[in-house]
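Undergrad: Please find the sequence and the predicted model below.
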Amino acid sequence: MKVLIIDDEKLLVKGLKKSLEQEGFEVSVAYDGETGFSVFETSSFDLLILDLMLPKIDGITLCRMIRQSSEVPIMMLTAKDSDIDKILGLELGADDYMTKPFNTRELIARVRAILRRVEKQEVQQETVYTSGDLVVDSGYRTVKKAYREVELTPKEFDILELLIRNKGRVFPREEIFRLVWQEPCLDTRTIDVHIKNLREKLKDHEKNSPMIQTKWGVGYYFRRD
């Protein structure tokens, strides 16, 4: 993970850079807003640590400039302990805020928390499952068949996403109900009806090898490609 620190307190930056590198981060530094923005534009970073009070271009202005073209996570630092400064920084798009002096271990823990949250969001947005001309996008909860969008109910989508995410695994009706409805199964016929509707909407009528297959006496599964 690459981190850019933009702060004019050279002693603080030196210590923070060393601590982050010991944790496995690759760290670049800049001591004023103008240089910081130039470094940011010429490389790719996973997170910025940005001081509020900077020479040449202040942290608030720099945050605004960066947010015009990038959603990179930003941790803001300040010697001020004013609520208005925190609110302003966060409203401009900062992901977190720490007031100097701070505990380095806490800052690193917060940095890791931000990166985990961003990584989780990216995984959710980019999880796309395909089978032939079927495309299931879990992040946007859309389904396309032969490039045409298929309108599914929320439960139909959840069942399809569960099956295609686990191709080849047979799910008993009771388990499908429990995983999708988040409650004990009261009537397995509900699953049969939803599967029937899914097959109709997906035009899944191949006799020899439909996408959603039945394991007689057990349940349903999505065929392996």
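TA: Nice, I can see it. Residues are numbered from 1 along each chain as shown.

Undergrad: can we go C-alpha only for contacts and neighbour counts from here?
TA: OK.

Undergrad: what's the longest helix along the chain packed up against?
TA: Scanning the chain for the longest helix, with DSSP state H as the assignment, gives helix 104-126. Using 3 or more CA pairs under 8 Å, 6 or more residues apart in numbering; DSSP states H and E as the contact test, the elements touching helix 104-126 are helix 10-22.

Undergrad: C-terminal to the helix it packs on, what's the next element?
TA: strand 26-30 (DSSP states H and E).

Undergrad: Show me what that following strand is in contact with.
TA: Residues outside strand 26-30 that contact it (CA atoms under 8 Å, 6 or more residues apart in numbering): 1-8, 13, 17, 20-21, 36, 39.

Undergrad: rewinding a little: please compute how far the following helix or strand past the longest helix of the chain lies from its chain's middle.
TA: Proceeding N to C from helix 104-126, the next assigned helix or strand is strand 128-131, under DSSP H and E. In terms of CA atoms, centre = their mean, to the nearest Å, the centre of strand 128-131 is found 18 Å from the chain centre.

Undergrad: one more structure, for comparison:
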Amino acid sequence: MSKSGARILVVDDEIEILRALQRSLAAHGFEVFTASNGEDALEAITHYRPDLMLLDLGLPGISGLEVTKRVREQSNLPIIVLSVKDAERDKVQALDLGADDYVPKPFGIDEVLARIRVALRHTAQVQAGTEPIFTVGPLKVDFAQRLVQVKGQEVKLTPTEYDLLKALIKNRGKIMTRHMLLSQVWGTGYGTESHYLHVYIGQLRRKIEPDTTHPRFILTISGVGYRFSSDDD
């Protein structure tokens, strides 16, 4: 699979949005399939085997949240949620259920294309296997040695700080909700302990960010969680 020619399933019950996305994505070299409800979306996934799905949450019948849940139970298909700005709870729930990213409505095609590129790149990296050494700008992480360096100098991280950084890097480009990070790093019993995460994110930034007032790597997604951003994201 490559970014150009990737198969995209667009699911939205607003026909104007559906057609606009279909035309724009096709013009950029993607093979596009569409569905206007949850049932058709699930059938299309089985039939067309898309590389990525753009999914509206407010679908008739089977909801977008339920579609996300069912898809994630069976595959790692990248899912980018299309959400209205006031649907904050649904957006966070979709990410917790396994959606990879979200684009708020109304949106521009350039923003959608950027999110698609990040999601497809992340999928390709996962399929290729985890690299033993990750480097971006002044930051270098050797996963085999559990070694972190900034500008060639070793940075001492606590085990929890390292596990948090690793979780963010392994999911770079993807929004990680607070619940997801807490559950992965601290355990399922800590899923609501947001203060732990806030403290450790602050500590990590002080150790790896060139400028903590303008984070380059660990970005805050307001009201949702965090995203690790590489230079090419």
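TA: Perfect, thanks for sending it. Worth saying up front: this structure is predicted, and the values here are computed from it rather than measured.

Undergrad: quick one on the thing from earlier: which PyMOL command selects the buried ones in the contacts of strand 26-30 of structure 1?
TA: In PyMOL, the members of the contacts of strand 26-30 of structure 1 classed as buried (16 or more other CA atoms under 10 Å) are selected with the following command:
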select buried, resi 2+3+4+5+6+7+8+13+17+20+36+39
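
Undergrad: Closest to G139 of structure 1 out of the contacts of strand 26-30 of structure 1?
TA: Ranked by distance to G139 of structure 1 (CA to CA), those are led by M1 at 23.9 Å.

Undergrad: For the nearest residue to the closest one once chain neighbours are set aside, list the residues it contacts.
TA: For M1 of structure 1, ignoring the flanking residues on the chain, the nearest one in space by CA to CA, 6 or more residues apart in numbering is F25 at 5.3 Å. By CA under 8 Å, 6+ apart, the contact list for F25 of structure 1 reads 1-3.

Undergrad: Show me what F25 of structure 1 aligns to in structure 2.
TA: In structure 2, the residue matched to F25 of structure 1 (TM-score structural alignment) is F30.

Undergrad: and if you look at L107 of structure 1?
TA: So, by TM-score structural alignment, L107 of structure 1 is matched to V112.

Undergrad: D7 of structure 1 too?
TA: D7 of structure 1 maps onto D12 in structure 2, by TM-score structural alignment.

Undergrad: Likewise for M53 of structure 1?
TA: The alignment partner of M53 of structure 1 in structure 2, by TM-score structural alignment, is G58.

Undergrad: Surely that match is in contact with E66?
TA: No - checked against CA atoms under 8 Å, the pair G58 of structure 2 and E66 is beyond contact range at 10.8 Å.

Undergrad: Give me the more crowded residue out of the two.
TA: Shown here are G58 of structure 2 and E66; by other CA atoms under 10 Å, G58 has more neighbours (20 against 16).

Undergrad: now the match of M53 of structure 1: how far from D90 of structure 2?
TA: 9 Å (CA to CA, to the nearest Å).

Undergrad: could you pull out the strands for structure 2?
TA: 7-11, 31-35, 52-56, 79-84, 101-105, 133-136, 139-142, 147-150, 153-154, 175-177, 218-221, 225-228 (DSSP state E).

Undergrad: from the middle of its chain, how far away would the fifth one be?
TA: The gap between the average C-alpha position of strand 101-105 of structure 2 and the chain average comes to 11 Å, counting by CA atoms, centre = their mean.

Undergrad: List the buried residues of that strand.
TA: For strand 101-105 of structure 2, the neighbour count (16+ other CA under 10 Å) marks 101-104 as buried.

Undergrad: Give me the number of neighbouring residues for the closest residue to T135 of structure 2 other than its chain neighbours.
TA: Spatial nearest neighbour of T135 of structure 2, chain neighbours left out: V141 (6.4 Å); criterion: CA to CA, 6+ apart. If you count neighbours by other CA under 10 Å, V141 of structure 2 ends up with 22.

Undergrad: Check the contact between G36 of structure 1 and I6; I expect there is one.
TA: Yes - assessed by CA under 8 Å, G36 of structure 1 is found in contact with I6 at 5.7 Å.

Undergrad: before we move on, back to that, name the residues of the longest helix of structure 1 that are buried.
TA: For helix 104-126 of structure 1, by 16+ other CA under 10 Å, it's 107, 110-111, 114-115.

Undergrad: circling back: list the contacts of the match of D7 of structure 1.
TA: 18, 35-37, 55-56, 58-59.

Undergrad: Show me the contact partners of stretch 89-109 of structure 2.
TA: Identification of contacts with stretch 89-109 of structure 2 by CA under 8 Å, 6+ apart yields 21, 24, 57, 65, 68-69, 72, 78-85, 111-112, 115, 119, 174-177, 179-180, 224.
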